[in-house]
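here you go, sequence then predicted model.
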Amino acid sequence: MNISKFALLAIITFAFAGVACVEQEQTIAHEMTGVDAGMTEDSDPLVQRAQEVIAKSPDSPKGYNQLAVVYIRKARETGDFPLNIKADELIDKALALAPQDLTARKLKASLHLTLHRFPEGLEMGKQLQKEVPEDSFIWGVITDANTELGNYEEAVAAAQRMVDIKPNTSSYARVAYLRSLHGDHLGAVEMYKVAARTADPGDKEVQSWCLTQLGDEFLRNGKVSDAEKVYDEALSILPQYPLALVGKGRARAAQNDFSGASDYIARANERTPHTHTVILLGDVYKRMGDLAKSRAQYDLAENGEEKLGDLHDAHRVALFWADNDINLDAALKIAQDDYETQKDIYAADTLAWCLYKKGRLDEAKSLAREAMRLGTNDAMLRFHAGMIEKGLGNRAEAKRLLESALALNPTFDLFQAERARKALEELN
């Protein structure tokens, strides 16, 4: 398979934020340490099994590696992110016992990315690649790290190497994401479907993850009905899967079913309240007219660092502040710090938006262009760029960008889409 023929020579999240790391843990479960990847609904027996290995051989890294894999999988199944920190601590124990253990080092490189230590993950991945040049998992780490750091050409090259070595669900999903970043919607849909189709039928979490990513791709491109069908399929496999619950909620909100949307998103937040889903639930409550519930969610997002712990995302708070014209100095500082360490298109977009809100329009325009350099189909990127052009008095370009945002996805945000329409009315 050749990535470049699908327009991947030019390249986020989340992004989803963070989407670049999501395939690693499932690959570990398939490829390492003898853990049964099919047992996804009740991992406690796997915990016990790994603990027995540790008790029997406390000076061997094997049991620590196995238990780390179980925690990583449980984190993905449930959205309980702090389990990744437990896994990281276990891998440190394994490496203290055996510094050159390949399994532990691969897990450590992967966890660097999961815990947003992207430069460290890239450095470790490159070192491992020199030692084991034909390991597809290591090429996946290199792909993900480069994607998160904004090194898109390097990410494409690494993904191509990965799929050449081992064409499977893990490599197909990375190809899909890179195609999406480059604006190749049909190519991304194709590869997410292939990734889901080739997933281990006994691994419910992997199947649900692939389907949820496909749903997100549909939703970003304004195909709400297609997205909802795929989210429903994911939830039929894992009914409490947090990512699919949030996706379903967003699809309901896009169709003005705010009561249904709040139910799905609240179910996800009951298990693991991430900053972005807390803000999303606040937005839904606000659209329902329940300002007390909305304010409670916003307060949790803004001030809940202690309560949300590792799920607190200052970057998302900065974007919320900029959207609402509050705490703009603090928002700009967060965005600047993020951009210094992670120059992907979404860090550039957030910084552009914060600069715009501070009236620094020329700087904002430069960053907005950087954010759009891959041709990504993301209405929010186009909206931000359009508002910046409007602020600069470039009416024709502002109109083109705002119309493009709404044509791509008329319901791209519960509040910003309406602001885009009002801005167009002013321009007309």
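Right, received. Where do you want to start?

every contact and neighbour count from this point should use C-alpha atoms.
Fine.

what about residue 33, how many neighbours?
Other residues within reach of residue 33, judged by other Cα atoms under 10 Å, total 18.

what's the answer for residue 310, then?
16.

cool, residue 100 as well?
If you count neighbours by other Cα under 10 Å, residue 100 ends up with 11.

and the residue lying closest to residue 371 once chain neighbours are set aside, how far from residue 279?
Closest residue to residue 371 apart from its sequence neighbours, by Cα to Cα, 6 or more residues apart in numbering: residue 345 at 4.2 Å. According to Cα to Cα, to the nearest Å, residue 345 and residue 279 sit 22 Å apart.

which of these two has more residues huddled nearby?
Ranked by neighbour count (other Cα under 10 Å), residue 345 and residue 279 place residue 345 first, with 30 against 24.

gap between that one and residue 389?
For residue 345, the distance to residue 389 equals 18 Å [Cα to Cα].

kindly report the same for residue 211.
Distance of residue 211 to residue 389, computed by Cα to Cα: 36 Å.

just residue 143 next, same as before
When Cα to Cα is applied, the distance between residue 143 and residue 389 equals 33 Å.

show me where the stretch 101-250 of the chain has its helices.
Under the criterion DSSP state H, counting those that start in this stretch, the stretch 101-250 of the chain contains helices at 102-114, 118-131, 136-148, 152-165, 169-181, 185-197, 204-220, 224-237, 242-254.

in a markdown table: those, plus distance to residue 361 and mean neighbour count.
Shown next, in a markdown table, are these (distance: least, Cα to Cα, whole Å; neighbours: other Cα atoms under 10 Å):
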| stretch | distance to residue 361 | mean neighbour count |
| --- | --- | --- |
| helix 102-114 | 33 | 24 |
| helix 118-131 | 30 | 18 |
| helix 136-148 | 26 | 29 |
| helix 152-165 | 26 | 21 |
| helix 169-181 | 25 | 27 |
| helix 185-197 | 31 | 21 |
| helix 204-220 | 27 | 25 |
| helix 224-237 | 34 | 20 |
| helix 242-254 | 31 | 26 |
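
could the ones you listed go into JSON lines alongside distance to residue 262?
Output for these, formatted as JSON lines (distance: least, Cα to Cα, whole Å):
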{"stretch": "helix 102-114", "distance to residue 262": "28"}
{"stretch": "helix 118-131", "distance to residue 262": "33"}
{"stretch": "helix 136-148", "distance to residue 262": "30"}
{"stretch": "helix 152-165", "distance to residue 262": "36"}
{"stretch": "helix 169-181", "distance to residue 262": "28"}
{"stretch": "helix 185-197", "distance to residue 262": "27"}
{"stretch": "helix 204-220", "distance to residue 262": "18"}
{"stretch": "helix 224-237", "distance to residue 262": "15"}
{"stretch": "helix 242-254", "distance to residue 262": "7"}
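
also this one, for the comparison:
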Amino acid sequence: MENRARRTWVLGGSLVGCLVLGGTLMLLPPERPTSGPAPAPGPAAAQAMTAVAAGVPAALPDLAALIAERAERVRAEPRDARAWAVLGAAYVEQGRRSGDAAANYPKAAEALRTSLKVRPRGNAEALEGMAALANARRDFRAGRTWARAATEADGARWTSYALLVDACSGLGDQQGAGRALERMLKLHPAPAARARAAAVYRDHGRREDAAAALADAAAGATEPAERAAWLERAGQLAFERGDAEAALRYFQEAVRTDPDQRAAQAGQGRALAALGRTSEALSAYRIALAKQPLPQYALELGELYESLGLGHAARVQYDLLRERVRGAAAGGVDEDLVLGRFEADHGDEEAVESAVRRLRDEWRRRPSAEVADALGWALHRAGEDEEALWFAARAMDPEHGGGLRSASYAYHRGMIEKALGQDAPARRHLREALRINPYFSPLAVPLAREALEELGEVAVDEEVPE
């Protein structure tokens, strides 16, 4: 309910409403020129400022230096709208990279709104920052609104279109994402832009194009944090297609390049578990969680423990997941998707019903393929298989943004079809799941194999065309 209220405020208030600020922000005097040009930032802050302005990942130590430097600047010159915008964007990036939303996102919002108060017109930098903040909070409707406003303020900034791509993709608006992508690549056909394009290619099932775009981006990266981010995404792609060894190489190289690349550290855990190197996998996950305690990592580690018969250790991680969801909510982040997935797979009957309600709300907010898949599975777990199948099919429908070739999606659909007595399509989708990625889940893979054994061999007249 609190998340819904926050989203309603963001959207209902519109861009003008965000400028009506309370407290000390209203005490700012009318805009006037600053006393002079800002002093040049130090080397670390300058690197982070360049990265933030270019819409690429920045190193955590450099971000800390930039935040300190910009905070000092706005204390000295509270009318410097650009300094406020850079400060806000830096807080967004620090929150994203550290996983500490509560400590960073409220500060980001305050700085960005102050920038817009100081300069309400043509302030594309602050509008972009608001779009990035909304996307980081998974409030993609607000993100789309802010990103469109940024493109209207300055249509030559490719980074505004990159944020619009992210927001449209989060909403399952593939046509909108495609249009924004086309414009972005016309403005800036450079490796960093192609890395953003890779996510769209992936969602459309164009894995080869996505891999090529990420390879170009990694080769053209100018800073270690940027290169490590693209290597981590390449590792994700490799794991999704079932190539655990290649995924591990990408993840390891990402961590060597930037030791603060915790998504790659968690990726190592995923790949090592697939390769049977369990002790190393557990260690990798623990390291990732120690530095970036995201709910998704806790869920993955908990499921790995559960697959090993370590129920108590799994419950510890599930408790951490709930704690991190609460912490994320304090920073305005919507983690209903991961919480709904957890409740559907690991909760009692009451929790499963909670998952259905939670994910129905999420579907109304952002009708994307990943939400359709999660809601379909929760409905199946609640015994509502007819409706569950509609959502499972929607998640895999290319006409509605379901072009991603996902082993998890295929598994969920196959199990729902099996429950409905649709044996032929169930066989096909369960086999597809294992063919796409035979390591997609330490808990679900054995269940998929068991279900296939129960279904038996395929009769010739039962075959269903692809």
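Looks like it came in fine. What you see is a predicted model; the values in this text were computed from it and never measured.

where in structure 2 does stretch 217-233 of structure 1 fall?
The aligned range for stretch 217-233 of structure 1 in structure 2 is 237-253, by TM-score structural alignment.

just the endpoints, please. Distance across the matching stretch?
End-to-end span of stretch 237-253 of structure 2 (Cα to Cα): 15 Å.

for that stretch, give me every contacting residue.
Contacts to stretch 237-253 of structure 2, defined as Cα atoms under 8 Å, 6 or more residues apart in numbering, come from residues 207, 211, 228, 231-232, 234-236, 264-265, 267-268, 271-272, 274-275, 406-407, 436-440.

for stretch 190-204 of structure 1, same thing?
Applying Cα under 8 Å, 6+ apart, the contact partners of stretch 190-204 of structure 1 are 37-40, 168-170, 172-173, 175-176, 206-207, 210-211, 213-214, 237-238.

and what of stretch 254-261 of structure 1?
Contacts to stretch 254-261 of structure 1, defined as Cα under 8 Å, 6+ apart, come from residues 224, 248-253, 284-285, 287-288, 411-412, 414.

what's the closest of those residues to residue 153 of structure 1?
Distance to residue 153 of structure 1, by Cα to Cα, is smallest for residue 412 among the contacts of stretch 254-261 of structure 1, at 28.0 Å.

my read: that closest one touches residue 380, true?
Yes: using Cα atoms under 8 Å, residue 412 of structure 1 is in contact with residue 380, at 6.9 Å.

what is in contact with these two at once?
Common neighbours of residue 412 of structure 1 and residue 380, counting by Cα under 8 Å, 6+ apart, are absent.

ok, for residue 119 of structure 2, nearest residue in space, not its chain neighbours?
That would be residue 81: by Cα to Cα, 6+ apart, it lies 6.1 Å from residue 119 of structure 2.

need the counterpart of that neighbour in structure 1.
So residue 81 of structure 2 corresponds to residue 61, using TM-score structural alignment.

look up how far residue 259 of structure 2 lies from residue 177 of structure 2.
Applying Cα to Cα to residue 177 of structure 2 and residue 259 of structure 2 gives a distance of 32 Å.

with residue 378 of structure 2 instead?
As judged by Cα to Cα, residue 378 of structure 2 and residue 259 of structure 2 stand 37 Å apart.

neighbour count for these two, which is higher?
Set side by side, residue 378 of structure 2 and residue 259 show more neighbours around residue 378, with 31 against 16, by other Cα under 10 Å.

the more buried one maps to what in structure 1?
Taking TM-score structural alignment, residue 378 of structure 2 has residue 354 as its aligned residue in structure 1.

which of the helices or strands spans that match?
Using DSSP states H and E, residue 354 of structure 1 sits in helix 345-357.

with structure 2 overlaid, report how far that helix is off on average.
Helix 345-357 of structure 1 differs from its equivalent in structure 2 by a mean of 0.8 Å after superposition (mean Cα distance after the TM-score superposition for structure 1).

tell me the angle of that helix relative to helix 169-181?
Here the directions of helix 345-357 of structure 1 and helix 169-181 differ by 30 degrees (axes from the mean of the first three to the mean of the last three Cα atoms, to 10 degrees).

helix 345-357 of structure 1: what's the following helix or strand?
Heading C-terminal from helix 345-357 of structure 1, the first helix or strand you meet, by DSSP H and E, is helix 361-371.

the helix or strand following that following helix aligns to what range in structure 2?
Next helix or strand after helix 361-371 of structure 1 toward the C-terminus (DSSP H and E): helix 379-391. Alignment of helix 379-391 of structure 1 against structure 2: residues 407-419, by TM-score structural alignment.

average gap between the matching stretch and structure 1?
Stretch 407-419 of structure 2 differs from its equivalent in structure 1 by a mean of 0.6 Å after superposition (mean Cα distance after the TM-score superposition for structure 1).

give me the buried positions along that stretch.
By neighbour count, with 16 or more other Cα atoms under 10 Å as the criterion, the buried positions of stretch 407-419 of structure 2 are 407-418.

which one of those residues is nearest to residue 10 of structure 2?
For those, the nearest to residue 10 of structure 2 is residue 409 (31.9 Å; Cα to Cα).

residue 389 of structure 2 versus the residue nearest to the closest one when sequence neighbours are not counted, what's the distance?
What sits nearest to residue 409 of structure 2 in space, not counting adjacent residues and going by Cα to Cα, 6+ apart, is residue 373, at 6.2 Å. Distance from residue 373 of structure 2 to residue 389 of structure 2, counting by Cα to Cα: 9 Å.

more crowded one of the two?
Using other Cα under 10 Å, the more surrounded residue of residue 373 of structure 2 and residue 389 is residue 373, with 28 against 23.

residue contacts, that one?
By Cα under 8 Å, 6+ apart, residue 373 of structure 2 lies in contact with 391-392, 394-395, 409, 412.

what does residue 283 of structure 1 correspond to in structure 2?
Checking TM-score structural alignment: residue 283 of structure 1 goes with residue 303.
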